[in-house]
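**Q** Structure for this input, please:
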Amino acid sequence: MGHPYSVPAVYDEPARGILSTLIALTTVCAIARVASRWIQKADSAADDYLSYLAYFLNLANLISGILLIPKHAVSLPGLMLGNPDDLDYITNSFIAIGIFYILTILLSKLSVLFLFRRIFTMHITTFRIAWWANLLFLVPCWTAPVFTLMGLSIARKDLRQSDISKIGTPVVAALNAFSDIMMLLLPVWSISKLRLPKQQKIALVGVFAVAMIATGVSIGRAALLFIRNHVQWNPAYNTYMDIVMTASETSAAFMCSCLPVLKPIIIKVNKLCSRSVSRITGTLQTGRRDPTGSKASRLSLHSDRDTDTWKVNSSQKGIHRVREYDVDVDVIPLQSGMRGHSPS
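**A** A predicted model of the protein is given here:
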């Protein structure tokens, strides 16, 4: 991912590689979500629309980061040239990235909240209170401060080096991480009350716990912003980390909003893979030949899948298949003259 003291401090390739990878991963998640809902034959709900909108906003965020690379935003030699047009473009792009960041995080979390609302009943008082607490914390307590910082950034054109930014940005990032933790705890109580085996409860909690990925990224970004106030990074690396960490957090938030609803397509893909493996295995087993090439060995065949037994009838010189699980010798009385012959 680069190093703050690398020489000549050009981070074009790492930034382009990370952003391109995130575009590919988020696009796969978006397509998989659409396919899963189609497999279920389910109508789109509020959480689906919010997630799709979050995808396009995150895509705009990632593309904006890629477009900054030709403008020498993550190259120290290019920044040292001080091209006024490039510097203005970088400033305006960071304002756009900030807006995309806020809206993507907000919509991704709202998508998860409305997914919980769709899955769990709002008639349970405890869950209803916890759901509204999450919503109110997300909208007023996080969205209001972050939009305030964004407004000051637009007014001053560059707020990243101001005292307000050095204090406000890490605080807002910490509030975002705390909101992630609150949302992680939301479905746990409801799942614990379900009448399911313990293993299934753990599996359900694990499905929703994938949001820990986004939470980890949020905590890491908040810690990085606090650390950055006490270290001296070159401007190119500073810009590079802003682009990469912002893109990683928004992409992780979007992907985590999709993962809990991808079970249908995962099952479908698993079945297709199992069938392909079975066909390949069957072809290999059918293609085997006895090295002796004897007639008796070719007629003595065994099938492991249905435990069929193939026998040779000497009088008719043909093959009769007898399913072992279709014949119960303890129930069917065999006459003394019929013993030793295959049942007709």
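**Q** use CA for all of it now, contacts and neighbours both
**A** Fine.
**Q** Do you have the strands of the stretch 151-300 of the chain handy? List them.
**A** Here the stretch 151-300 of the chain has no strands by DSSP state E, counting those that start in this stretch.
**Q** And the helices in it?
**A** Here the stretch 151-300 of the chain has its helices, by DSSP state H, counting those that start in this stretch, at 163-192, 198-208, 212-228, 235-258, 263-286, 295-299.
**Q** out of these, which comes closest to Leu76?
**A** Each of those has some distance to Leu76 by C-alpha to C-alpha; the shortest is helix 235-258, at 5.0 Å.
**Q** And the closest one, what's buried?
**A** Neighbour-count burial for helix 235-258 flags 235-237, 239-258 (criterion: 16 or more other C-alpha atoms under 10 Å).
**Q** the inter-axis angle of whichever helix in the chain runs longest versus helix 235-258?
**A** Looking across the chain with DSSP state H, the single longest helix is helix 84-119. Relative orientation of helix 84-119 and helix 235-258, computed by axes from the mean of the first three to the mean of the last three C-alpha atoms, to 10 degrees: 20 degrees.
**Q** In helix 84-119, which residues are buried?
**A** For helix 84-119, by 16+ other C-alpha under 10 Å, it's 86, 90-91, 93-117.
**Q** likewise stretch 200-213?
**A** Buried positions in stretch 200-213, judged by neighbour count with 16+ other C-alpha under 10 Å: 201, 204-205, 207-212.
**Q** Phe56: neighbour count?
**A** 16 (other C-alpha atoms under 10 Å).
**Q** what about it, which helix or strand?
**A** Per DSSP states H and E: Phe56 is located in helix 46-68.
**Q** Next, the structure of the following sequence, for comparison with the previous one:
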Amino acid sequence: MSMITCEKLMGAENAAKVVIPSMDPFDYTSTQQGLAIGIVIGFTALAFVILCIRVAGRVSSHQFALDDALVCIAMVLSILETAASYMYIRTNFIGIRWQDIPPHDPVPGLVWNYAIEILYNPILALVKTSILLFLQRLFGHRPGVRRFIVWLNIANIGMMIGVFFGVILQCIPISKTWEPTLEGTCIDRRVLFTVMSSFNIFTDILMLALPMRIFISLKIPKRTKIALMFVFLLGFLTTITSMIRLALLVQGLFMLKTSLNPDANIGFVISAIETNLALITASAPALRPLLRTWFPKMFRVERDGITGNTERRVLGTIATRMTRLKSQTQLQSPTQRQSEEAAMPFNGIIKKTDIVVLRDKGVDNSRPSTAPQGLGSQQQTEKWI
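**A** Okay, the predicted model is just below:
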């Protein structure tokens, strides 16, 4: 068995050598550890599949935009976080009872934990920016909503940059992060991670409240409104996971009493669940048009008419309707019409031309438009749904 020699600082003159046996962490496993690895890899794989479906739908419809690119970047970071989480679970003996953990060098586990801390916050921040850009594309024509989205996005990006450098430079020198015995200083990491998690929950709540407030004011059928609110409320699953993670984080950082069994505790996987749930729920609204195309009977959208009967929703604009009208009615060219009028004998009676006006069912074109100011948001939403 190979040996690793670590010097523990006992003073400037005397330094005691502590000999720690070098154990291969891959030789130790348990059912709990296998479950932890399965959860981390399983949620990442599910998020990857859903993201691929989203990207395929966006590319096929020529609608791939910046919000989709940001989610793709977050997915790459999530895959890297999954690899680091796997190594941390192995090297830190997560899921193994403390009585069965052999003496080992803790440095590799702390290094992988440091990598996870760096990757965690940018994933959530990029996903939130993607969602905010999506909401701005839907409802950005409203000045108040646009300002709210812009300021919330600025706060989100600013927090991402600040936390990123705060995590990297949490200890000076940086190597003190995984070598606590080195000389140097560290910030109060308990405050850093608690504030970071609290801010994530706060922004989650604001982002959930915004579309709900807008959907309530839209004049669309109740069934459609409930479906849209359900799709966006899927993000609440991520918020619940964030709250659970914050509770576990506070208990661990501040050494509070907990009812959790310390033996083979796999609460660490909550971070991977949170980040991948964010990716999944962020892709849910983008999947609705694609699912409506694949399963029209299940995801069809209906619109209530003035008479109360369910009518087919008209998606075309006035120009589109005129194009359809022209395609149904054959119009004669001016030259052809003049030749016919020249051949017609004049009998002293003025010629009359009948004009037939076709109207959409349930729409009164004779009255001036009195659409409310929020109609643009409704039309934009209808194009999305």
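**Q** Now the TM-score, please.
**A** After superposition, the two chains reach a TM-score of 0.66 (TM-score structural alignment, normalised by the length of structure 1), with 260 aligned residues with a C-alpha RMSD of 3.1 Å.
**Q** sorry, back to before: want to try JSON lines for the helices of the stretch 151-300 of structure 1, with distance to His72 of structure 1 as columns?
**A** Below are these laid out as JSON lines (distance: least, C-alpha to C-alpha, whole Å):
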{"stretch": "helix 163-192", "distance to His72 of structure 1": "23"}
{"stretch": "helix 198-208", "distance to His72 of structure 1": "40"}
{"stretch": "helix 212-228", "distance to His72 of structure 1": "21"}
{"stretch": "helix 235-258", "distance to His72 of structure 1": "8"}
{"stretch": "helix 263-286", "distance to His72 of structure 1": "41"}
{"stretch": "helix 295-299", "distance to His72 of structure 1": "73"}
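**Q** which stretch among these comes nearest Gly82 of structure 1?
**A** The minimum distance between Gly82 of structure 1 and those falls on helix 235-258, with 12.1 Å, by C-alpha to C-alpha.
**Q** The closest one vs helix 163-192, what angle?
**A** Calculated by the same axes, to 10 degrees, helix 235-258 of structure 1 forms an angle of 20 degrees with helix 163-192.
**Q** and helix 235-258 of structure 1, how far out from the chain's middle?
**A** Chain-centre distance of helix 235-258 of structure 1: 15 Å, with C-alpha atoms, centre = their mean, to the nearest Å.
**Q** what does it rub up against?
**A** 2-4, 9-11, 15, 18-19, 22, 26, 29-30, 33, 51, 54-55, 58, 61-62, 65, 73-76, 79, 101, 104-105, 108-109, 111-112, 210-211, 213-214, 217-218, 221 (C-alpha atoms under 8 Å, 6 or more residues apart in numbering).
**Q** what about 6 Å?
**A** Helix 235-258 of structure 1 is contacted from outside by 4, 74-76, 105, 108, 112, 211, 214, 217, using C-alpha atoms under 6 Å, 6 or more residues apart in numbering.
**Q** and what of stretch 95-106 of structure 1?
**A** In contact with stretch 95-106 of structure 1 (C-alpha under 6 Å, 6+ apart) are residues 54, 57-58, 61, 250.
**Q** What span of structure 2 is that stretch aligned with?
**A** The aligned range for stretch 95-106 of structure 1 in structure 2 is 114-125, by TM-score structural alignment.
**Q** hang on, Cys6 of structure 2 in a helix?
**A** No - using DSSP: H, G, I helix; E, B strand; the rest coil, the secondary structure at Cys6 of structure 2 is strand, not a helix.
**Q** Contacts only, for it.
**A** Cys6 of structure 2 makes contact with Val18 under the criterion C-alpha under 6 Å, 6+ apart.
**Q** What's the separation between the spatially closest residue to Met150 of structure 1 that is not a sequence neighbour and Val269 of structure 1?
**A** Spatial nearest neighbour of Met150 of structure 1, chain neighbours left out: Gly98 (7.0 Å); criterion: C-alpha to C-alpha, 6 or more residues apart in numbering. As judged by C-alpha to C-alpha, to the nearest Å, Gly98 of structure 1 and Val269 of structure 1 stand 37 Å apart.
**Q** What is the burial count for whatever residue of structure 1 lines up with Met75 of structure 2?
**A** Matched to structure 1 by TM-score structural alignment, Met75 of structure 2 sits across from Tyr55. Per other C-alpha under 10 Å, the neighbour tally for Tyr55 of structure 1 reads 25.
**Q** Would you mind getting the average deviation of the match of stretch 95-106 of structure 1 from structure 1?
**A** Compared with structure 1 after fitting, stretch 114-125 of structure 2 deviates on average by 1.1 Å (mean C-alpha distance after the TM-score superposition for structure 1).
**Q** quick one: Thr286 of structure 1 from Leu272 of structure 1, how far?
**A** Applying C-alpha to C-alpha to Thr286 of structure 1 and Leu272 of structure 1 gives a distance of 21 Å.
**Q** Neighbour count: the two, which is higher?
**A** Per other C-alpha under 10 Å, whichever of Thr286 of structure 1 and Leu272 has more neighbours is Leu272, with 12 against 9.
**Q** Return the distance of the spatially most central residue of structure 2 relative to Leu133 of structure 2.
**A** Central residue of structure 2 (C-alpha atoms, centre = their mean): Ala282, 2.6 Å from the mean position. The gap separating Ala282 of structure 2 from Leu133 of structure 2 is 11 Å, by C-alpha to C-alpha.
**Q** do the same with Ile270 of structure 2
**A** Separation of Ile270 of structure 2 from Leu133 of structure 2 (C-alpha to C-alpha): 27 Å.
**Q** What lines up with Thr91 of structure 2 in structure 1?
**A** Matched to structure 1 by TM-score structural alignment, Thr91 of structure 2 sits across from Lys71.
**Q** leaving aside the residues next to it on the chain, what's closest to that match?
**A** Spatial nearest neighbour of Lys71 of structure 1, excluding adjacent residues (C-alpha to C-alpha, 6+ apart): Asp86 at 5.6 Å.
**Q** and the helix holding Phe56 of structure 1, which residues are buried?
**A** Per 16+ other C-alpha under 10 Å, helix 46-68 of structure 1 contains these buried residues: 47-48, 50-66, 68.
**Q** Provide the aligned range in structure 1 for stretch 193-210 of structure 2.
**A** Mapping stretch 193-210 of structure 2 onto structure 1 (TM-score structural alignment) gives residues 169-186.
**Q** By how much does the matching stretch deviate from structure 2 on average?
**A** Stretch 169-186 of structure 1, aligned to structure 2 and superposed, deviates on average by 1.1 Å (mean C-alpha distance after the TM-score superposition for structure 1).
**Q** Identify the residues contacting that stretch?
**A** If you take C-alpha under 6 Å, 6+ apart as the criterion, stretch 169-186 of structure 1 is touched by 215, 218-219, 222, 225-226.
**Q** Compare those residues and tell me which has the most neighbours.
**A** Looking at the contacts of stretch 169-186 of structure 1 with neighbours defined as other C-alpha under 10 Å, the largest count falls to Ser218 at 27 neighbours.
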